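Have a look at this prediction, sequence included:
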Amino acid sequence: MSVISKATFAAGCFWGVEVAFNKKFGSKLLSNKVGYCGGTTKNPTYKQVCTGASGHAEVVQIEFKENEVPYEDLVDFLSHDPTTLNRQGGDSGTQYRSAIFYHDQKQKEIAEKVKAKAAKYFRNVSTTLEKADDFFVAEDYHQNYLVNNPNGYHCSTHFERSWEQIAKEEGTKI
């Protein structure tokens, strides 16, 4: 019997993050929900989160089996830009911050190692590590938004790349 774990990530607009995880991991994920984490307002609405006043980030929360998808593979920094503070592409505000919300000490340690690796490739990593607190599922129309609205907004930073591509783009050495 394998244990079901949770992973929560903020990497800009949650629509693109949701698609990126679905493309990369597909049916290996047990669930992939968009929502809000890291703020002070209980049960925030999208409108409240967009003001920045609630303190929440737009996040994707994933349920997975560690023996099928290692946490380190999920927290790889390869499908967003972790160098722009509170911004992804044209989206700006604290709700679009790059953050890893860890659920336990093991996840925190793995995230620290992956962030240190990313710092060798990116000139400036602004991703924060935050203890996961309450996760609030976003409104229904946000779930699978880009599947249901294929012509909807796509953030330019949400695409898969390799460490080699990042080193080339950043002018760093592997």
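Sure thing, it's come through. Everything quoted here is computed from the prediction, not taken from an experiment.

C-alpha only now, for contacts and for neighbours.
OK.

which residues of this structure fall in strands?
4-11, 29-37, 57-65, 87-88, 91-92, 98-102, 128-131, 136-137 (DSSP state E).

so which of the ones you listed gets nearest residue 146?
strand 29-37 (11.9 Å; CA to CA).

Quick check: buried residues in the closest one?
29, 32-37 (16 or more other CA atoms under 10 Å).

Likewise for stretch 144-154?
Applying a neighbour-count criterion of 16+ other CA under 10 Å, the buried positions in stretch 144-154 are 144-146, 154.

A further structure is provided below for comparison with the first:
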Amino acid sequence: LLRPLLPTPATAVRMGEGGGSLRNVTFGGGCFWCTEAVFMQLEGVDRVTSGYAGGSVANPTYRQVVTGKTGHAEVVRVRYDASKCALGDILDLHFASHDPTTLNRQGADVGTQYRSVIFFEDEEQRAEAEAAMARAEEEYGREAWFGFVPGTAKSVVTQLAPMGDFWEAENYHQDYFNNNPNAPYCYMNIVPKLQSFKVRSKIDEMGRAPDA
């Protein structure tokens, strides 16, 4: 779905920004408004920033990215306290909060900018991402057995790529759900995602933020 187009350029943020037990992980799975809202529910998450990654154009604007021609994906950078939540659990929630079996599409949002992707910053993150993808593949692959419907199993198509520049999105994209709870896009897309069984149960398992 198309969202407001404002010309303010993005800001580049280099990987590795954080300190102590704080870590960053960056991924995409459709509209970053939705993904941001999910991970702001988690205890141990210090900050969630919407942005763009994986493209060839420096300092992209939303107007450019939404065309699908820059190569960027809409992503979120989650800064979390590694002493309070594990990367593997965060990645499992990522897979639970979107459909990783649809190529370049999440619902009505279609295009490479909405692709399912995880950007790893080092080999440890790469290994964690590969393990999470394997768990997701196993889950989606056995749905035919639990659903008793042959042929419903699907394959995960999530892209795994090294982290390059992360371009922070325009200000009006940040904390979008909390700032615009009554916007049609929010109650038609974000609220149902937050209320879905897979997302609710995983967040409850990991621990909810006090104000979530």
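Yes, it's here. Since the structure is predicted, the reported quantities are computational estimates derived from the model, not experimental observations.

TM-score for the pair, please.
Laid over one another, the chains give 0.87 as their TM-score (TM-score structural alignment, normalised by the length of the first structure), with 162 aligned residues with a CA RMSD of 1.9 Å.

on that earlier part again, which one of the buried residues of strand 29-37 of the first structure is nearest to residue 134 of the first structure?
Distance ranking of these against residue 134 of the first structure, using CA to CA, places residue 37 first at 6.2 Å.

What's the match for the closest one in the second structure?
With TM-score structural alignment as the criterion, residue 37 of the first structure lines up with residue 53 in the second structure.

my guess is that match meets residue 161, correct?
No - when contacts are counted by CA atoms under 8 Å, residue 53 of the second structure is not listed as touching residue 161 (10.2 Å).

Need the residues touching each of these two.
With contacts defined as CA atoms under 8 Å, 6 or more residues apart in numbering, no residue is shared by residue 53 of the second structure and residue 161.

Tell me who's in contact with the nearest residue to residue 92 of the first structure once chain neighbours are set aside.
Nearest residue to residue 92 of the first structure, sequence neighbours excluded (CA to CA, 6 or more residues apart in numbering): residue 86, at 5.7 Å. Under the criterion of CA under 8 Å, 6+ apart, the contact list for residue 86 of the first structure reads 92-98.

Return the residues in contact with residue 50 of the first structure.
Contacts for residue 50 of the first structure were tallied using CA under 8 Å, 6+ apart; they are 93, 95.

in terms of contact, does residue 119 of the first structure touch residue 127 like I think?
No - with contact defined as CA under 8 Å, residue 119 of the first structure does not reach residue 127; the gap is 10.2 Å.

ok, the counterpart of the residue nearest to residue 92 of the first structure in the second structure to residue 81 of the second structure distance?
By TM-score structural alignment, residue 86 of the first structure lines up with residue 104 in the second structure. According to CA to CA, to the nearest Å, residue 104 of the second structure stands 30 Å off from residue 81 of the second structure.

Off-centre distance for stretch 79-90 of the second structure?
On the basis of CA atoms, centre = their mean, to the nearest Å, stretch 79-90 of the second structure sits 15 Å off its chain's mean C-alpha point.

Same check on stretch 1-13 of the first structure?
9 Å.

residues making contact with it?
With CA under 8 Å, 6+ apart as the criterion, stretch 1-13 of the first structure contacts 17, 57-67, 71, 74, 80-82, 87-88, 91, 95-103, 132, 155.

Next: stretch 183-196 of the second structure.
Under CA under 8 Å, 6+ apart, the answer for stretch 183-196 of the second structure is 33-34, 37-38, 97, 177, 180-181, 199-200.
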